[in-house]
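Asks: show me the folded form of this:
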Amino acid sequence: MEEKKLDTKSILGFVLIAGLMIWMMYNNIDKEKKSMAEDAEKAKIEKVEKAKEAAVNKVMADTTKADSLRVKALQSSLGAFAYSASLPSAKENLTEVTNGLLTLKIANKGGYITEATVNGYEQFNKDSKKQVELIKQNNANLNLQINTQDNRILNTKDLYFEPTVTKEGENQVVTMRLKAGANQFLEYRYVLKPKEYMMDFAIRSQGLNSVVNTSKPLEMEWQLKSFRNEKSVSYENRYTDLVYEYEDGKDNSLSATSKLDEKSVEKVTYVAFKQHFFTSILLTDTPFKTAQLKSENLVHDEKIDTVYTKNFVARLPLEFKNGELSYNMNWYYGPSDYKTLNSYNKNLDEVMPLGWGIFGWINRYVFIPVYSVLSDFMPHGIAIIIFTILVRLVMSPVTYKSYLSQAKMKVLRPEIAELNEKYGKDPMKKQQETMKLYNKAGVNPMAGCLPAVMQIPVFYALFQFFPSYFDLRQKSFLWADDLSSYDSVLHLPFYIPFYGNHVSLFPILASVAIFFYMKMTTGDQAMSTPPQEGMPDMSKIMKIMIYVSPIMMLFFFNNYASGLSLYYFISNTITIGIMLVIKNYIVNEEKIHAQIQENKTKPQKQSKFQRKMQEMMEQAEAQKNAKQNKK
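Replies: You can find the predicted model right below:
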């Protein structure tokens, strides 16, 4: 029994061992199969990778060959500056910087500003809310024409610069380098300061004396087609011009109305491409020896809306010193605002058309300060009215003297008429007796003209002030949505020559006021001025002018700034009121007549002018009598 049991146990053990061996063999076979499959997959992947590597190597070889050919082609056309064209920066990229007031974009190609936006100011079309753009859509470029040592002529506007943006304190610095080698380059350096319209700009070179022909200056060309930014094309174009400073502080401008105006100027220190209310200015610490300036009018038909108003070009030579360039300059992109421009102390206020001589003096030191104070605490329309009242009150003594002179002449009119009748056949004697009458009566016939002459500087200064004052831009009053442009109340479906295709209300009101003012003053003046023999009857001419002047103003001011028309309307209305007060409450013709009669009884001293006139008349009378005696 025990043997049988042992045999049974042995058999079971063998079976278990055999099963275990079979299981182990099966596992080993499975692992070998998996291992073989993995090896096959790995071999397949390696084969694919090798194929990819071979393909990449082939592409790289082809690219290297193509790059080599490209570099050779660049070298044949650009010479040493092929180095710059082969750099990663040789592509159409823009570098954008902003300081809150300005947003600038500077292109790799050409290294110059391709977009300049004045933040916070909108174009005339308020529906689009489009910011004022001085540079956009390739309307401007800056180019240096380079003459190389190997007789090539290259233009920087076609070459690629390498950009670098850094910070110097709060200033943003954009450096654009046109490279001929690792340490050989032409550099533009822009420094944008916080909250400034003026930026520093420098042009310098390093190590280019072996590449560039330095025996003659590089010609820098700055060109800009000025965008239309205001409501009226004709009005904006009238105040868009090229202004420049030369010969140690002198200033001048090219014609704003000519189709084409060109000028060559020496020792130029700044050039301003001025639009009506915005301007682009290039200034230099080292005066340009000469400058070729050009202004081309692009508005061929004022009846048609246009994109551009003027095309400005300035060609300026950059001279080498010790084989290198080094120019420190400035760019200004911003408002044509007197206060802003004057704050830089660089004579930039001359960019503003405030008038020459006494006219500019009145604007700078009287009108601008006074109006600035008023507009600081009241709306601009009300400020214009208060400003007008102040001007008329200051000028009221002149108005009084003018009217008083007319009243005296009116009182003497019957006596002058008697002299005309008595000495009608002897003009010289008539003139002598008339002068004696004036002298006895204490009346100066020129007194009525002098007040009018004294008002001319004020009139002209105001005529320059309102179109130039930046703060009026897009400021509304009553129906006028922009005091710096016309106040259209009716759009016409047709165009009237010299008038336009709209009706402005402020010029109509101003014309009506001028009509009544001239009716009062010109009528009295015509009555007080007796006709002279051989001379046209001034009374008839003055009567015609009563009607012609308001019509002329209506046509002339229809496209002008509504702020200017508002001033003339208020001014003439106030003057009419002052004249009525003087006529009805101050000047009494009966008292004047009594005073004249009293003056006649008193011995009168002749002024130097009167004495000289008397002597001239007596000499003329003596010569006339001598000729008659000879006959």
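
Asks: going by C-alpha atoms from here, please, whenever you check contacts or count neighbours.
Replies: OK.

Asks: quick check, Gln474 in contact with Asp487.
Replies: No. Gln474 is beyond contact range of Asp487, at 11.3 Å (criterion: CA atoms under 8 Å).

Asks: and for these two, which residues touch both?
Replies: Asp481 (CA atoms under 8 Å, 6 or more residues apart in numbering).

Asks: next, the second sequence, to be compared with the first:
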Amino acid sequence: MEKRLVLAIALSLLVLLSWSALAPKPQPIDNQSVIENKASLSTAAQAVAPVVSPLASVAPDMDLTEDVIKFTQENREIIFNPATASIVDVIFKKGIEHHLPLKIGFLTDPTLVFKQQTLTNDSISFVYEDPDKRIIKKFTIPNNSYTIELQIQTQNLSSSVLAFNPQLVLGRLDLSAKNSQSRYQDVFLNNREKNMHLAAGKDFSSPDIKFIGLRDQYFCTIIEPTNVGASAYVKKIKPQESEVGLLLKETNVKAGGQIGHLFRIYLGPQELNVINNINSEWSAIIYFGIFDFIAQLLLQLLGFFYGLVHNWGLAIIILSVVVYFLLFPLSIKQMRSMKEMQVLQPKIEALRKELKDNPQKLNKEIMELYKEHKVNPLGGCLPLLLQMPIFFALYQALIRSVALRGAHFLWIKDLSSPDKAFVFKNSIPLLGNQVNILPILMAIGMFVQQKISTTQATGEAAQQQKMMSIIMPIMFGVIFYQMPSGLVLYWFVNSLLMLCYQFRINSQK
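Replies: Next up, the predicted model:
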């Protein structure tokens, strides 16, 4: 019974992990050649010389023939489409280059074509004008910061009152399977009553919001209207694409008058300290699901250990050791319960042979045997169940940790991806074009632990032990094979500690 429950728990764990492990790999981004664009930029732009290139990532309504303006900073590169006065790509340059795969827009009206651009050291402005109105969109982009201030000024050039109720598209989410980030994308908003996390593929609307954001695995964008009320919406515009945006409250502007809208924007990593320093309310976008509290605590511990050793690999090892010893009393209880069950196995096997034709009486006799020897048949599994929330929380924390991107440890060049000890030009059956050592070592460690923890048994119990000792390490090795090496490192260290303790128990027999 206990073996079956352990197997069921393990299978449930593997099912929950497999969707991430087997998801498609990121698609390479084709960086096209760039050329300078000097015609439409003011002379004040010399300190930040923009370059333009064929549009790399655009929303469906944008003109692919338009050039783009690249606003380059130390920590990121923001790419604008001057015709629509919108952001079409954000490239984060710290560590491994990362494109924010959210089709960022801040698009007001796709039918308007902006004709003028003015670029300075820390801002870029776009102007649209027709006989009735003039619209000026100014992005102020301070250096060494992940914030942006967006000002939209609308002037009434007509001789009558005009009603303005602009729409601001925050971004469009690519939900297709080819986008490796699609499974991590969601929408986050505050409706002035509570924070909400929404699935990216479901339609939603909120009549009044304080701020709204989008995120992928590591990075996010947040926008907050500061001087005007707004409603928010999420709607599917294509089978595999959703649009997220704001609808600003309608305002009447008299002839010759003007109205201004101001927005605070965050475009950066999902790092708690970074976002807290800007706006502590925004940090709620960093969310790890039902076990969020545990995940946040584990990340804080990991950051603390990194501050001591200045290496993320060593920090993960220390975290694994600390968590193991915190759960050590549960592990001891689990092993003792398993040992007690093993002592009773010969008697249980005898009952099964004697009462094989009477299942009801067999179950009753087995329960009486447990009661007589004061053994809880679930005693070995309950501690394992209690550890599951910690594992799932740690899984979410490590797989979304931007700090692990590009972090080195021993032969591992990136703790946020498989360890890739050996990479080949051609693909190898089952392994692909790379050999990841950590999952293999982990599977070997689990196999050894299974072998040394089994006891003499006969019949069905012996078959179950044999199955567990072979199938489980293989299954874990396969599922963990494409997991981030930081997560595999944590599990491998935990397995080694359990193996060492099992050796100690066996030596005391």
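
Asks: any idea how far apart the tips of stretch 405-424 of structure 2 sit?
Replies: One end of stretch 405-424 of structure 2 to the other measures 22 Å (CA to CA, to the nearest Å).

Asks: same question, stretch 106-123 of structure 1
Replies: End to end - CA to CA - stretch 106-123 of structure 1 spans 23 Å.

Asks: list the buried residues of it.
Replies: By 16 or more other CA atoms under 10 Å, the buried positions in stretch 106-123 of structure 1 come out as 106-119, 121-123.

Asks: now it, how far from the centre of its chain.
Replies: With CA atoms, centre = their mean, to the nearest Å as the basis, stretch 106-123 of structure 1 stands 16 Å off its chain's centre.

Asks: do stretch 615-623 of structure 1 as well
Replies: So, by CA atoms, centre = their mean, the centroid of stretch 615-623 of structure 1 is 58 Å from its chain's centroid.

Asks: report the buried residues of that stretch.
Replies: Buried residues in stretch 615-623 of structure 1, counted by 16+ other CA under 10 Å: Met617.

Asks: now it: which residue numbers in structure 2?
Replies: Using TM-score structural alignment, stretch 615-623 of structure 1 corresponds to no residues of structure 2.

Asks: now do the helices in structure 2.
Replies: For structure 2, the helices defined by DSSP state H occupy 2-21, 272-278, 292-309, 312-326, 328-354, 359-372, 382-399, 437-453, 459-480, 485-507.

Asks: list the residues that contact the most centrally placed residue in structure 2.
Replies: The centroid of structure 2 falls nearest to Gln217 when counting by CA atoms, centre = their mean (3.0 Å). By CA under 8 Å, 6+ apart, the contact set of Gln217 of structure 2 is Gln181, Tyr184, Gln185, Ile399, Arg400.

Asks: can you name the two of those that are farthest apart?
Replies: Using CA to CA, those span at most 13.4 Å, a distance reached by Gln185 and Ile399.

Asks: look at the two and report which has more neighbours.
Replies: Shown here are Gln185 of structure 2 and Ile399; by other CA atoms under 10 Å, Gln185 has more neighbours (24 against 21).

Asks: follow-up on the earlier one: redo the helices of structure 2 as JSON lines? Include distance to Leu100 of structure 2.
Replies: Below are the helices of structure 2 laid out as JSON lines (distance: least, CA to CA, whole Å):
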{"stretch": "helix 2-21", "distance to Leu100 of structure 2": "19"}
{"stretch": "helix 272-278", "distance to Leu100 of structure 2": "17"}
{"stretch": "helix 292-309", "distance to Leu100 of structure 2": "23"}
{"stretch": "helix 312-326", "distance to Leu100 of structure 2": "24"}
{"stretch": "helix 328-354", "distance to Leu100 of structure 2": "41"}
{"stretch": "helix 359-372", "distance to Leu100 of structure 2": "57"}
{"stretch": "helix 382-399", "distance to Leu100 of structure 2": "17"}
{"stretch": "helix 437-453", "distance to Leu100 of structure 2": "29"}
{"stretch": "helix 459-480", "distance to Leu100 of structure 2": "26"}
{"stretch": "helix 485-507", "distance to Leu100 of structure 2": "22"}
